[in-house]
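J.: got a predicted model here, sequence first, then my questions.
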Amino acid sequence: MLSKPESACFVIADISGYTGFLAGVELEHAQDIIADVMDTMVRRLRPPFRLAKFEGDAAFFYAVADKVDGSALQDAVEAAYFAFRKRLRNISQSTSCACNACNRMQDLDLKFVCHHGEFIKQKMSGRDELAGRDVILVHRLLKNGVNERLGGHAYVLYSDPCIRAMGIDPTAQGLVEHRESIDIIGEVTCWVCDLEAAWQQENDRQINQVTREAAAAVIEFDIAAPRPAVWEHFTQPGLRPKWRAADEVRETSQSGRRGVGTVNHCMHGPHAIIEEVLDWRPFDYLTISTLLPMPDAPKVIMSYAFLEGKPGATHIEIRLARPKPKDQAFLDHVGAEFQKTITAEIEKLRQMLEGQDGAPAAVEEPMLPVPAERFLTQPARTNLPT
């Protein structure tokens, strides 16, 4: 039988400066560095994306979907880029090696291309490959004129079909229109986000997190599912009612993108629990203020922290901020009931996510490159001239 076309969101993450980096450096350390940062980036994108294959200095991902959660896609791409930059910085600070590869690792950067369209699967060399016009298009969009506009900064390029599938207003979110002319296909309208600017904003943004040490109480759980999957079930309005005791979640955001300042009305019949997002760090933590529909209820501040657990698992910490003295009695009154309720809800979420974990994969994903991590502590042995 012929394969049926499927709709998907495609993402290609491409390492910039790869060829120049490899020229004249110690290959064993260069390969360690590339494998390490590629591993870091890939693990931030899947899920929600599935790795189709590695393509030299790039990785090709896709997620089968007719529609895309615009906030979730942008968060996933930015989280992957931020993790890439932090990993490069951490490696540089940790290594004592003075080889060319370790000295020049900061020359590496990332660019992303995102597109939405159709594909079919075809069997090649014993594995499924993605094929179709849109698969070709997303690859052709890698060769573009964005660098001339941004001066070589990291960026993400969204095609207009991807923007429509995301259901967002690109100008309201600060994206810049860009057009590319592709042979045979014709002109393609795209939208650009400057990831270097996003990285600087991330570094400058003030942290607002209830730490474990400063919390009045910490409620902990473990779920055998990756952090991005757990995160999206905690944050996406369409997913939260599937496991939390709410009829629906009504989300309001000025720009249309979920994050700091987003207000949620968690509806319980005619009553609403009102949440405001105070800090938003996918997929690490979020901090919210919660106002219960009760007389004289104070706002309760809490952070949801999502930590790496066992391989492929997430450790969740719900950290409640210490209340003002006048609010202590109220928190004592509702605290036990909250813990009882959230424990039952997390158990439902655990069953949902861990049940999905055993589902058959759409394709056999490539193994991730394994870094030797030698460069973190040991200088390279090389015969290259100094």
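T.: The structure has been received and is ready for your questions.
J.: could you use CA atoms for every contact and neighbour count after this?
T.: OK.
J.: scan this structure for its longest helix.
T.: Secondary structure of the chain per DSSP state H: the longest helix is helix 328-357.
J.: wait, residue 253 touches residue 277, no?
T.: No: counting by Cα atoms under 8 Å, residue 253 sits too far from residue 277 to count as a contact (10.1 Å).
J.: looking at these two, which one has more neighbours?
T.: residue 277 (19 against 13; other Cα atoms under 10 Å).
J.: what's the spacing between that one and residue 290?
T.: Taking Cα to Cα, to the nearest Å as the measure, residue 277 falls 9 Å from residue 290.
J.: and for residue 179?
T.: For residue 179 relative to residue 290 (Cα to Cα), the value is 43 Å.
J.: compare the two (neighbour count), which wins?
T.: residue 290 (20 against 16).
J.: name the helix or strand for the more buried one, please.
T.: Secondary structure assignment for residue 290, by DSSP states H and E: strand 285-291.
J.: helices or strands next to the biggest strand by length in the chain in the packing?
T.: Counting residues, the longest strand in the chain under DSSP state E turns out to be strand 109-124. Packing contacts for strand 109-124, counted by 3 or more Cα pairs under 8 Å, 6 or more residues apart in numbering; DSSP states H and E, involve strand 6-16, helix 70-94, strand 127-131, helix 133-140, strand 155-159, helix 160-166.
J.: alongside the first one, take a look at this:
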Amino acid sequence: MSKRGYLLIADITGYTRFLTGSELDHAQGILESLFEVILARLKSPLILSNIQGDAFLAFANDETVQSPGQILDSIEALYFGFRDRVAMMRENTACTCRACRNIGGLDLKFIVHHGDYVINDIAGRHELTGPDVILIHRLLKNDVPERTGIKAYALITAAAAAALALDELKDETKPYAIELSEFGTISATVLDLGARWENHRERNEIVVSENEPLYFKPVSRVIPFGIDIVWEYLTDPAQRQRWQEGVHSISRARGDPHRLRTGAVEHCAHGKESIVINYVDVRPLKHMTGEVLMPLGGKMRFSLLTTAESKGTRVTARFAQPQSPSPFVAFLLRQLVGFRARKEPQFWSKCFADMEALIRESQAESYTAPEMSPAELKSTARNLAAA
């Protein structure tokens, strides 16, 4: 079955050095934990093809990708999860064995390409063949760290960058080119994932808590689709206009229209009223927190959260009470919006139901693979670490 789409390899760097310089019994437990993170986060729209030692090959057919932002969201979520787990193990161990001391030498790099490939289903695996598959494997051997100084990166070929068409790939990357026999000069761009994780870790998480004064009781719904699809419908302005009742237009005044990130600013038109939203914390596939600007310098903070569950994705809306540096202004704003508070749960319940209906309408049959159960995931990670 010939397809066109994205090809991705996630490769653990420092793997061989870690194994050869560590006690195997401790090293196996550490690797099992890291493999489990990778397998858990390598999900739709990406489909795992195969695992070769410390390298995970995945693909995403064009027809299953709702938006190019999904690919970069998936890469960031996978990398941040990996680095978070490494940091957690380093901080929570008092063991002085070589394996535990060497955890910090493990990292992750990605090769991303867009092209053609043939899918062969062999013994339950989705094996890929074709020149573009050979190319992405050849790109694993590169001199990116030596030439750019970037150790943890996503090497994105020109073909993939053109397909993604994201502004951040023009503004926040370094150009790179490599000569490969039989392929000639391959132009690419390098994204510094290590720097992004450092920024992600240093930035305090901002999310509306259930324990703070809320504008109305949180609204939650389980939508029977993957978290990547639900996240896309939550963050894409064009999709939100379809399910958020009363919204006539949404324009992203600051930020890439194809991918929601911290710092984005949106203008939402509700009839004659225009609302400005500043996004203060966006964690792909986890939550987005924004602040709605209100009269007299006030603001209302909200969070839309997504959580993967066995039956789909739980999406939750939490809105805090209006805030202002002036207690009097805060009181006025709360009185102003208070009369609508009883209607908001019904409004958001309908919005989430409408969003689910739209997703159902749009999801044509596509080439997907069933996700591993938690038990299967843990067993696969254990077997990989023991191999």
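T.: Happy to help now that I have it. Not measured: the values here are computed from a predicted model.
J.: what's the TM-score here?
T.: The TM-score (TM-score structural alignment, normalised by the length of the first structure) is 0.83; 367 aligned residues with a Cα RMSD of 3.2 Å.
J.: picking that back up, okay, and the common contacts of residue 253 and residue 277 of the first structure?
T.: When contacts are counted by Cα atoms under 8 Å, 6 or more residues apart in numbering, residue 253 of the first structure and residue 277 have 259, 261, 262, 263 as shared neighbours.
J.: now restrict those residues to buried residues only.
T.: 259, 261, 262, 263 (16 or more other Cα atoms under 10 Å).
J.: to which residue of the second structure is the last one aligned?
T.: Residue correspondence to the second structure (TM-score structural alignment): residue 263 of the first structure is matched to residue 265.
J.: next, the contact list for that match, please.
T.: Per Cα under 8 Å, 6+ apart, neighbours of residue 265 of the second structure: 252, 253, 254, 255, 276, 277, 278, 279.
J.: same thing but at 6 Å, please
T.: 252, 253, 254, 277, 278 (Cα atoms under 6 Å, 6 or more residues apart in numbering).
J.: who wins for neighbours among these?
T.: Of the contacts of residue 265 of the second structure, with other Cα under 10 Å as the count, residue 277 tops at 23 neighbours.
J.: residue 282 of the first structure pairs with which position in the second structure?
T.: Match for residue 282 of the first structure (TM-score structural alignment): residue 284.
J.: need the contact list for its match.
T.: Contacts of residue 284 of the second structure by Cα under 6 Å, 6+ apart are residue 73.
J.: same thing but 10 Å
T.: 69-70, 72-77, 228, 231-232, 235, 259-262, 305-306 (Cα atoms under 10 Å, 6 or more residues apart in numbering).
J.: ok so, going back, which of the helices and strands packed on strand 109-124 of the first structure sits most buried?
T.: strand 155-159 (a mean of 25; mean count of other Cα atoms under 10 Å).
J.: any shared contact partners between residue 277 and residue 290 of the first structure?
T.: By Cα under 10 Å, 6+ apart, the residues touching both residue 277 of the first structure and residue 290 are 263, 264, 301.
J.: and these as TSV, adding distance to residue 95 of the first structure?
T.: Formatted as TSV, these follow (distance: Cα to Cα, whole Å):
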residue	distance to residue 95 of the first structure
263	43
264	44
301	39
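J.: can you put these in a markdown table and add secondary structure and distance to residue 124 of the first structure?
T.: As requested, those are exported to a markdown table (DSSP: H, G, I helix; E, B strand; the rest coil; distance: Cα to Cα, whole Å):
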| residue | secondary structure | distance to residue 124 of the first structure |
| --- | --- | --- |
| 263 | strand | 48 |
| 264 | strand | 47 |
| 301 | strand | 53 |
